[in-house]
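Asker: what shape does this take:
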Amino acid sequence: MSEGPVRQYQVKTIASLERGLRVLRALQEMRAASLHDLHQVTGIPKATLIRILHTCGREGLVWQRLADGAFVASLQPRRAPHDDAEWLGELASPALEELCERVMWPSVLTVPRLDYMETIDTNSPKAYFDEVVPVAPIGFRSHMLLGASGRAYIAFCAEEEREAVLRRLREHDAPGNAHAHDPAWLRRLVTTTRSRGYSVRAPEYDFDGRNSIAVPIRLHGEVLGCVNVTWRRTVMSAQEVARRHLNDLQAAVRRIEERAAGATPQRLG
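Answerer: Predicted structure coming up:
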């Protein structure tokens, strides 16, 4: 049974609180918004908006996406189930930023869809020479058997889940999907990836001049998503990047897993 409206008291409202709530409602309606978007929609001066967003951020009500700087209403108060991409992006954001500070190259957070991996957050490179080769944008679909993130997911997900993905890939004649019909190739992929603890993008999957290594985010036996480190292919080999930065990448993933475990003590829904 829902509660009725708040009793009408003969008191003044709090103007600053009203402005803050107006911003939160706008974010909930738009899902994500820039500072300029919020100014246009609410009419609140940008200086005031910055104070409101800073205050809401400190209280865990708003967070800022790394990839494009957009502000997003927090999902944590309603404790969304851990297959919610925005929820995972919010949890992962601090770890991704710290990882980029340590490694200098950008990283990408992806989640599994039916038969591909979708980019849900990225960060900008700190190395000046890496900026000339842009990272794939939010919403980008990477190949499940050729991309580093897809390979990490396939190697570490449950067997039934893996077979369901492979069935879908076998139904479509697309580049890279032929591997789904090759049990020996698939066994080598899974065994090799698990033994070294990370995956590597396929050499032939060169659509952007970059290379990547990836590690899965796991919780309660499930792969929620993957985090990669990506760099210009001509700068360094995957083996050298793994030697230098695999520990940093794995530490970032552990931090995300710890935050996810703390936010969802048990699977919901």
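Asker: when you work out contacts or count neighbours from here on, use the C-alpha atoms and nothing else.
Answerer: OK.
Asker: SS state for the closest residue to I52 other than its chain neighbours?
Answerer: Excluding its sequence neighbours, the residue lying closest to I52 (C-alpha to C-alpha, 6 or more residues apart in numbering) is G20, at 5.9 Å. Using DSSP: H, G, I helix; E, B strand; the rest coil, the structure places G20 in helix.
Asker: give me the distance between E131 and D115.
Answerer: 30 Å (C-alpha to C-alpha, to the nearest Å).
Asker: between these two, which one's more packed in?
Answerer: In this view E131 and D115 are compared by other C-alpha atoms under 10 Å, and D115 has more residues nearby, 19 against 15.
Asker: please provide the structure for the following sequence as well, for comparison with the first:
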Amino acid sequence: MDYSKEHIKSLAKGLGVVIAVNELAPARVSSLVEQTGLPKPTLIRILNTLVAEGFVENRPRGEGGGYAPTPKVRLLASAFAEGTLLAQAAQPVLNNLCEETKWPADLLVRDGLSMVIEASNRLVAPIRLKRFEQKRFPLINSSSGLALLAYLPKKECREVLTSVLAHGVPNGQSPVREEQVAGWIEETKKAGYASWEYDAPIQGTRVYSLPVVDRGRPIAVLTLVTLRDVLSQTKFETDLLPFFSEAAAEIAKRVSR
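Answerer: As a prediction, this is how the structure comes out:
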């Protein structure tokens, strides 16, 4: 009898449950059944295995109950970062960053006239927010784009900005003037970081961004995804910005080794 297909199916089911627990934590069995489509007995067996192996914890009723991922899930998250050397260098830093800030963070790189997510700690961040539907963000009208533009050499920044404005902004976004973007860039330089607010995926989503600078050039942008009504800008600057800046510097250090 060929067991290979059965083994693959079992692994796929287990990984699906890990993903569901991450998204729904603290997750009830009923919610996990609905999310995964697995029969309840099968789901319970998988959960018991994940608990036994230390990837998931079954919280006591006094703590609200439900299943939640443990820090051991980082081992899985790190495995997904093998796409590029930059992602490999950044992933451990991102995972450590969420211990200090609790909020999810992403690392983005420039791809043409867009910024693209290269690595993330969303699988292990204690605070779980609904993800953006897209993984690409415009160079203007985004926190990551402004952070990159602000730290490019002036001539290169002007050239990129001219190209972006010539192509126009994506559908659904308000048109902007060069003077307006220049003002945002100056504000970013003055503050030392960029910020941008979004009405989706959650109204009041506020993203902070810092460039990862190597040899005087921004090679990537580190972003922290927060909620405006939960974390004020003043609180971000006093409590989280030091950790955020340290993480950006550490990524640059690892890349330049």
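Asker: related to what we said a few turns ago, so what does the residue nearest to I52 of the first structure match up with in the second structure?
Answerer: In the second structure, no residue is equivalent to G20 of the first structure according to TM-score structural alignment.
Asker: do the same with W231 of the first structure
Answerer: Using TM-score structural alignment, W231 of the first structure pairs with T226 in the second structure.
Asker: for my notes, confirm that match occurs in a strand.
Answerer: Yes. Going by three-state DSSP, the assignment for T226 of the second structure places it inside a strand.
Asker: quick one: it and W103 touch, right?
Answerer: Yes. Using C-alpha atoms under 8 Å, T226 of the second structure is in contact with W103, at 6.3 Å.
Asker: ranges for the helices of the stretch 151-257 of the second structure?
Answerer: Listed in chain order, the helices of the stretch 151-257 of the second structure (DSSP state H, counting those that start in this stretch) span 154-167, 178-191, 233-235, 241-255.
Asker: tilt between the first one and helix 178-191?
Answerer: I take that to be helix 154-167 of the second structure. Angle of helix 154-167 of the second structure versus helix 178-191, following axes from the mean of the first three to the mean of the last three C-alpha atoms, to 10 degrees, is 140 degrees.
Asker: what does helix 154-167 of the second structure contact?
Answerer: 113, 139-140, 149-150, 176-178 (C-alpha atoms under 8 Å, 6 or more residues apart in numbering).
Asker: and the residues you listed, which of them are buried?
Answerer: Taking 16 or more other C-alpha atoms under 10 Å as the criterion, what is buried in the contacts of helix 154-167 of the second structure is 113, 139-140, 149-150.
Asker: narrow the residues you listed to those in helices?
Answerer: 149-150 (DSSP state H).
Asker: leaving out chain neighbours, which residue sits closest to the most centrally placed residue in the first structure?
Answerer: Centroid check for the first structure by C-alpha atoms, centre = their mean gives L109 as the closest residue, at 3.4 Å. Here the nearest residue to L109 of the first structure in space, its sequence neighbours aside, is V227; by C-alpha to C-alpha, 6+ apart that works out to 4.7 Å.
Asker: surely that neighbour meets S212?
Answerer: No. Contact criterion C-alpha under 8 Å: V227 of the first structure and S212 do not qualify, at 9.9 Å.
Asker: what lines up with L97 of the second structure in the first structure?
Answerer: So L97 of the second structure corresponds to L99, using TM-score structural alignment.
Asker: in what helix or strand does its match lie?
Answerer: helix 85-103 (DSSP states H and E).
Asker: next one: E97 of the first structure from V253 of the first structure, what distance?
Answerer: Distance from E97 of the first structure to V253 of the first structure, by C-alpha to C-alpha: 12 Å.
Asker: between those two, who's got more neighbours?
Answerer: Set E97 of the first structure next to V253 and count neighbours by other C-alpha under 10 Å: V253 wins out with 25 against 17.
Asker: give the contact list for the more buried one.
Answerer: 95, 215-217, 227.
Asker: aligned to it, what sits in the second structure?
Answerer: Under TM-score structural alignment, V253 of the first structure pairs with A248 in the second structure.
Asker: enumerate every residue touching the closest residue to A92 of the first structure other than its chain neighbours.
Answerer: Counting by C-alpha to C-alpha, 6+ apart, the nearest residue to A92 of the first structure once its immediate chain neighbours are dropped is I256, at 5.4 Å. Residues near I256 of the first structure by C-alpha under 8 Å, 6+ apart: 91-92, 95, 217.
Asker: what about 7 Å?
Answerer: 91-92, 95 (C-alpha atoms under 7 Å, 6 or more residues apart in numbering).
Asker: thinking again about what came up before, and the match of L97 of the second structure, how far from V253 of the first structure?
Answerer: 10 Å.
Asker: same thing with S149 of the first structure?
Answerer: 13 Å.
Asker: specify, as a residue range, where the strand or helix carrying R51 of the first structure falls in the second structure.
Answerer: R51 of the first structure is located in helix 46-58, with elements delineated by DSSP H and E. Across the second structure, nothing matches helix 46-58 of the first structure (TM-score structural alignment).
Asker: name the helices or strands packed onto that helix?
Answerer: Judged by 3 or more C-alpha pairs under 7 Å, 6 or more residues apart in numbering; DSSP states H and E, helix 46-58 of the first structure is in contact with strand 62-64.
Asker: what residues does the strand it packs on touch?
Answerer: Identification of contacts with strand 62-64 of the first structure by C-alpha under 7 Å, 6+ apart yields 53, 56-57, 70-74, 90.
Asker: among those residues, who's most crowded?
Answerer: Ranking these using other C-alpha under 10 Å puts A73 first, with 27 neighbours.
Asker: you'd agree that residue is up against E29?
Answerer: No. Between A73 of the first structure and E29 there is no contact, the gap being 9.4 Å when judged by C-alpha atoms under 7 Å.
Asker: the second structure: strands as residue ranges?
Answerer: 56-58, 67-69, 105-111, 114-120, 136-138, 194-198, 205-214, 217-227 (DSSP state E).
Asker: any chance of TSV for the ones you listed, columns distance to L47 of the second structure?
Answerer: What follows is these, written out as TSV (distance: least, C-alpha to C-alpha, whole Å):
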stretch	distance to L47 of the second structure
strand 56-58	7
strand 67-69	8
strand 105-111	27
strand 114-120	25
strand 136-138	34
strand 194-198	36
strand 205-214	32
strand 217-227	29
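Asker: for the ones you listed, which one sits closest to V255 of the second structure?
Answerer: strand 205-214 (7.9 Å; C-alpha to C-alpha).
Asker: cool, thanks, signing off.
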